[in-house]
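K.L.:
Got a predicted structure here, sequence first:
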Amino acid sequence: MPSYTSSEMREWLGGVRDLAAAVNAGTPLPELLNLIAETACALTGYEASGVLLVDEERHRLYISGSAGLSVEYVAEVNERRTITVDSGPLSGGPSTWAFRSGEPVIVPDILADPSFAPWAWLAENYGYRAMAAVPLLVDRTPVGTLNCYRTSVHDFGPDEVALLWTLANQAGTALQSSRLISSLTEQRRLLEQSEDIHRELTEVVLRAGGVQGVAEALARLQQRPVLVTDAAGLAAANAPYGGVQLAPEVVDPEQLPDGIGEVPEGNRVTVPVSLGGEVVARLWLPGLLAEMSELDRRALEHGAVVCALEFLRQRTATDVEWSLRSDLLADFLTGTNVDALSARAASLGHDLSRAHTVIVAASDGDGGPGRTRSLLSTVRAVAALCQPRPMVTSTGGDVLMLWPEAPRADSPAQAAERIRNAVGRLVGAPTVTVVVGHRCERLADARAEMGIARAALELARLHGVDRVVTLPDLGVYGLLLQLNDPHELVRFSDRTLSA
């Protein structure tokens, strides 16, 4: 999906605001469910949507709110082809799997998917051809699914699924809030204040305040400092309060709660910020969960939703930018003349006239596209903090860099160590080996040096992993990789004779 424009961001936040306003107004549950379905269609552009809720016995799912679905379709599913979640011939559909697994289930083509067979003729009769089922969670417990339908075959992309997750999370919050309102008068007052909180957070986003602005607004609302860390545990935003500022701490991943909760022995409350089921960041506040009011918790939940949208917007924009940068280095390595690339490079902040050092990194162990993408993302995050900007791309499982020489820039060895350490902070990530190759006065020399560095990486990993290696570290093996360079032979001879 394309990067968010200001109007699109306003539309999304407006839809979420309308749900919160409906909850605060005491909207009856059937109307609230219809509003959730209508909001899903309005924000995604899909032709139909339904909210399915599990019955009290937790045996069946019923379409309890809808938009775009015909009355006849809803009646047929609910009365004669009722979806079951435990057993039976109608318990193998996508809604059941989303409910039971807690993960989205995508059906790009209803007529080609065997799991949808019991309802396929019905869907075809009413013009529905593709669908996505996303679980609705209340207190991390599934209560139903949010289903979205297309009238043509459609492959839901990862960004679309991430947005549906965000909407489903907000819908789950709205359902939970609605239940509380129906039983507690005081809760209504708190939720009305929660709308004010959401409005303040929304205004931060519309002012382009970013994640830092959200953290500062939460700090004012909570009257305590707020820290936002990214997936690597590094500070993405930090808002002090009363002269106190939090610092990131190393926490055992097994101690991190799935939802809002405390970290044992840390005297900190944390809230995950999720995109498409992936925790991309965390909010941190000092104190104990028991000390926080229901309104405080609502504010943190709203803050996590708004932060998720900000991280998605940043991620989309960053992906576009780095795609352009990656194409630049890829074109150079495939033989494009340096002079022909100079104008493009300058527009992206690269100075091709500088000396550059070749750096190559790869995940240790059995690699794969997922690991390469994760490593590439980490390298980009490190490179984004450097000026002038390094050039980065990936090929064949390796991440390739041309590190520019500059008075205030990290040395290549420092950059390589920063990359290795950054990967080490990622939860569940494999270790990484990094090779620092030669310094190239002329960029045209970097093509051959890149091949040498990649060969050195393979050689280095035969003798140890999770380290930074230079060509001299490989001794005579490193020399053999450079037999076409007489200057390197002389340097090796001098080092050996002077030892």
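P.N.:
It's in.

K.L.:
CA only for contacts and neighbour counts going forward, please
P.N.:
Will do.

K.L.:
Which helix in the chain has the most residues?
P.N.:
If you go by DSSP state H, the chain has its longest helix at helix 294-333.

K.L.:
also this one, for the comparison:
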Amino acid sequence: MTGNVASHEASLNSTRVNRYWTPAGRPTDRGWVDALTTVSKAVNGGATERQVGDIIARSCATLGDVDRVAVAVDAGEGDILRVVGAYGLTADYIEHLNSDRPLHFRNRPDDSYGPSVRGFRSGRSVVVHDTHTDPAFAPWRGLAEAEGYRSLLAVPIVASGAPLGVLICYCDEPGQAKRARTDLIESLANHAGVVLEGYQLRRNQESAIAELQAALTTLDQNRKLHAHMIELVLRGARPEEVLAVLGKALDLEVRFETVDRAAAADALRVSVAGADIGWLVTDRPLTAHEHIALEFAGLVIALDHQRRASIYEAETRHKLDLLTDILAAADGSVDCDELLDRCLRSGFEMAPPHRVLVIAPDRPAFGAARRLERLAARLVPEARPHALTSYRQDVAVVLVPSAPAYDRYLEQLHVAATREIGGVSFSAVLGAECHRLGDYAPAYRTALAALRLRQRSGSVSAAARLEELGTLQFLLSGPPDELIAFSRRLLDPVREHSAELLPTLRAYLNNHQRAGATARELNVHPNTITNRMERISKVTGGSIEDTGHLLDLKLAILVADVVTA
């Protein structure tokens, strides 16, 4: 505030007597010029809205020959006048006008407005000659008596052709408002309109500048935050670390969730190539600049996800190439020394003994093999040598080192697959130990055949080692021609007699020769099972009740399955 404003306020404060401002002397010949000069200097000197309003009110009182003045302007909502300056009025009266009974005109009939509102809305001066006798002023008569005025003049403040506020002049004597120097008051109101409009424009400019400065500061902070997050990603930081930095900078908690949070107002979708990969969820609503920072964090996480996916795809293809070459080593088409060296450069020591582990879903499940391979890689112990994980068609294949760290790897993988990949069960077989590259192909074929046989026979959702499979482990290496001929002699008549007999025989043997359980599995009547088993006995030339013949049938089916596998 300038020196003129300060001296003007000091002069006004020196005459305060239980009022906001008290009356001063009447204007001199230079009073009009001095008043306009003081108001203009106050605005240009950076005075507050209240200081400018008080100066206008005092000038109006001294120039217009009135006792009290209030300066009220539109509060910006178009339906309330707010007192921004006063002279000669008590603080309680001003507080009453602004808070307890504001000068409002929201949803009210025209004839219910007071003189101040009528002057503001009509754009013309309104005079109340005597507050005691004017019937239109009856609602405010008690307020006038308490404040001590008997007449009133309301002069509109107009700027740029639109009402901006109103000068409310109060007089102690009835009829005094009519004798007031209305011409000077209206001229002052016009000047006040220009001044207040300029003040509001200046305040709006200052507010806009402050907002721009705040926006620039926010942009600079976001730029630094963005650079930090990018640096973290380039260093290989995980999304959790990026979100921790973001949360610390913005003082909020940010979580990355894979569940659908589309309905949540505090969640941001994170997508890669149009596919959702998750949601960023915060613990409170965000400001505009915080939302921008969160969007950038989502972009960073999406880029990191894409980077990791690309790395995973490259590693997966490389490991599949290694597995393919390892399984081809048995036929001599691969340079074993060069392959061992490639494996070692890729982090896999294949010279020590390994076992072949195969795991697959018990029924078709799209993408299950890739998910199994990723899970198998995640469960690989830190100890060296590392297991080589890959997949072929619908089967995940793991070359498991024969080391103590992997003693429980088969069971751990099977349990994790069942727990984490829902909707389907899994079967797994750990095959024979391989001491050289040429051993892997037959070990893989044997383990895979054992897996398929167990799934076909109903032994699903289980993990087994090859040495636990009894007679089957010997047959899987290749049954003798005599056993194959024996199986065909016994089962070909069954196949030729009727298509349903061989499946019935399989189910009957799997259900421990119980006709009721077999009937439930095949969804037929138990008598049907009994009838079919009698027909099988007839075409095979032996009784199903004979233990020896029953053993022959089991062996024949086992050999047929091995040959098929």
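P.N.:
Received, thanks. Because the structure is a prediction, the values reported are computed rather than measured.

K.L.:
Just give the TM-score of the two.
P.N.:
Aligned and superposed, the two chains score 0.45 in TM-score terms (TM-score structural alignment, normalised by the length of the first structure); 265 aligned residues with a Cα RMSD of 3.8 Å.

K.L.:
packing partners for the longest helix of the first structure?
P.N.:
Applying 3 or more Cα pairs under 8 Å, 6 or more residues apart in numbering; DSSP states H and E, one finds that helix 294-333 of the first structure contacts helix 158-183, helix 185-206, helix 210-222, strand 268-275, strand 278-286, helix 338-347, strand 391-395.

K.L.:
Dump these to JSON lines, plus distance to Val379 of the first structure.
P.N.:
Listed next are these as JSON lines, based on distance: least, Cα to Cα, whole Å:
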{"stretch": "helix 158-183", "distance to Val379 of the first structure": "22"}
{"stretch": "helix 185-206", "distance to Val379 of the first structure": "28"}
{"stretch": "helix 210-222", "distance to Val379 of the first structure": "21"}
{"stretch": "strand 268-275", "distance to Val379 of the first structure": "21"}
{"stretch": "strand 278-286", "distance to Val379 of the first structure": "16"}
{"stretch": "helix 338-347", "distance to Val379 of the first structure": "19"}
{"stretch": "strand 391-395", "distance to Val379 of the first structure": "8"}
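
K.L.:
any idea which of these is most buried?
P.N.:
Neighbour counts (mean count of other Cα atoms under 10 Å) averaged over each of those peak at strand 268-275, with a mean of 23.

K.L.:
helices or strands up against that one?
P.N.:
Using 3+ Cα pairs under 8 Å, 6+ apart as the contact test, the elements touching strand 268-275 of the first structure are helix 158-183, strand 261-263, strand 278-286, helix 294-333.

K.L.:
try it again with 10 Å
P.N.:
helix 158-183, strand 226-230, strand 261-263, strand 278-286, helix 294-333 (3 or more Cα pairs under 10 Å, 6 or more residues apart in numbering; DSSP states H and E).

K.L.:
how much space between the closest residue to Phe486 of the second structure other than its chain neighbours and Thr530 of the second structure?
P.N.:
Spatial nearest neighbour of Phe486 of the second structure, chain neighbours left out: Ala556 (7.0 Å); criterion: Cα to Cα, 6 or more residues apart in numbering. Per Cα to Cα, to the nearest Å, Ala556 of the second structure is found 21 Å from Thr530 of the second structure.

K.L.:
more crowded one of these two?
P.N.:
Shown here are Ala556 of the second structure and Thr530; by other Cα atoms under 10 Å, Ala556 has more neighbours (21 against 16).

K.L.:
Can you name the residues that contact that one?
P.N.:
Leu483, Ile484, Ala485, Phe486, Ser487, Arg488, Arg489, Leu490, Leu491, Leu550, Val562 (Cα atoms under 10 Å, 6 or more residues apart in numbering).

K.L.:
What number of residues are in the vicinity of the second one?
P.N.:
By the criterion of other Cα under 10 Å, Ile484 of the second structure has 16 neighbours.

K.L.:
Verify the stated contact: it with Ala560.
P.N.:
Yes. Contact status for Ile484 of the second structure versus Ala560: in contact at 7.2 Å, counting by Cα atoms under 10 Å.

K.L.:
helices or strands next to the strand or helix carrying Val71 of the second structure in the packing?
P.N.:
Val71 of the second structure is located in strand 68-74, with elements delineated by DSSP states H and E. Here strand 68-74 of the second structure touches helix 49-64, strand 80-87, strand 103-104, helix 115-122, strand 151-159, strand 162-171, helix 182-234, going by 3+ Cα pairs under 10 Å, 6+ apart.
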